[in-house]
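# no sequence on this one, just coordinates:
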């Protein structure tokens, strides 16, 4: 399971011109799921996400988590995070889980993050053509992969 998270001062997802998810300050999280992912991957990624210290404290040091600062989380499903570009110039998405597998896992990820935060997670719309807008704060952009926990 992979996630690309960005610390934002605001973010929103639109589908057909309608805002379907938005947050003020917090984390925009693009989430990619592969066939081999399990509930353990969801739990690891959710816990890492809510506890990752990427928000500034009073001294301007990144020492606070989204949980600490009461920030929002906007999760957007993103199968292209599992693109392989090893051969040729057209990415292969064969590692990305099909919708029947990835949608329930994405929903479980959002529920798990929401439970850890004790507040709902804003979401994009799974499988839709989404327009994502954000104001990256910092910028702070971090890559997480449950198969390579660093």
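Perfect, I can see it now. What you see is a predicted model; the values in this text were computed from it and never measured.

# C-alpha from now on. contacts and neighbour counts both.
Fine.

# pull the longest helix from this structure.
Longest helix of the chain, by residue count under DSSP state H: helix 99-117.

# give me the helices and strands touching it, please.
Applying 3 or more CA pairs under 8 Å, 6 or more residues apart in numbering; DSSP states H and E, we find helix 99-117 packed against helix 39-51.

# take the one below as the second:
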């Protein structure tokens, strides 16, 4: 699985002018399931995200997690994180998980974050979404379950 983590002061996702998820301080998580990904990988990645120390402590150092600061997560499906641009100007997405598996893993990732005590809001899988955010910092971090065992 891949996730693009953005530390935000606020974020919102809308589908057809209807807000499907909105948070204040926390993390906007753009999530992509890749072919061969499993629930176990979704759980490991969710746990890593929840513990990621990218919020400032009293000394202004990035030393606190979203859990530590009582922040929330806005989880948005983003199959385009699977883009392969190695063969020209038009990206290919064949390494993304098929939609039915992608949706299951996306839901599992979000459920695991909830199980870790986070407040979780979500986008709508497969929908044409508009995402608005105020990136705090800015802090943007790429994570991939393939990077760790």
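Received it, and whenever you're ready, just let me know what you need. Not measured: the values here are computed from a predicted model.

# next, the angle from the longest helix of structure 1 to helix 39-51.
40 degrees (axes from the mean of the first three to the mean of the last three CA atoms, to 10 degrees).

# the strands in structure 1, which residues?
With strands called from DSSP state E, structure 1 shows them at 2-15, 18-23, 26-32, 55-56, 62-64, 72-77, 122-123, 131-145.

# make CSV out of the ones you listed and add distance to residue 96 of structure 1 and mean neighbour count.
Below are the strands of structure 1 laid out as CSV (distance: least, CA to CA, whole Å; neighbours: other CA atoms under 10 Å):
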stretch, distance to residue 96 of structure 1, mean neighbour count
strand 2-15, 10, 21
strand 18-23, 23, 17
strand 26-32, 7, 26
strand 55-56, 31, 18
strand 62-64, 32, 14
strand 72-77, 11, 26
strand 122-123, 19, 21
strand 131-145, 13, 15
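
# including distance to residue 40 of structure 1, could those strands go into a markdown table?
As requested, these are exported to a markdown table (distance: least, CA to CA, whole Å):
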| stretch | distance to residue 40 of structure 1 |
| --- | --- |
| strand 2-15 | 13 |
| strand 18-23 | 26 |
| strand 26-32 | 15 |
| strand 55-56 | 26 |
| strand 62-64 | 25 |
| strand 72-77 | 18 |
| strand 122-123 | 21 |
| strand 131-145 | 12 |
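
# list the contacts of the aligned partner of residue 110 of structure 2 in structure 1.
Matched by TM-score structural alignment, residue 110 of structure 2 corresponds to residue 110 in structure 1. Going by CA atoms under 8 Å, 6 or more residues apart in numbering, residue 110 of structure 1 touches 75, 121, 123.

# what residues are up against the residue nearest in space to the middle of structure 1?
Closest to where the C-alpha atoms of structure 1 average out (CA atoms, centre = their mean) is residue 29, at 2.2 Å. Shown in contact with residue 29 of structure 1 (CA under 8 Å, 6+ apart): 3, 4, 5, 6, 73, 74, 75, 76.

# ok, for the third one, nearest residue in space, not its chain neighbours?
I take that to be residue 5 of structure 1. Spatial nearest neighbour of residue 5 of structure 1, chain neighbours left out: residue 29 (4.4 Å); criterion: CA to CA, 6 or more residues apart in numbering.
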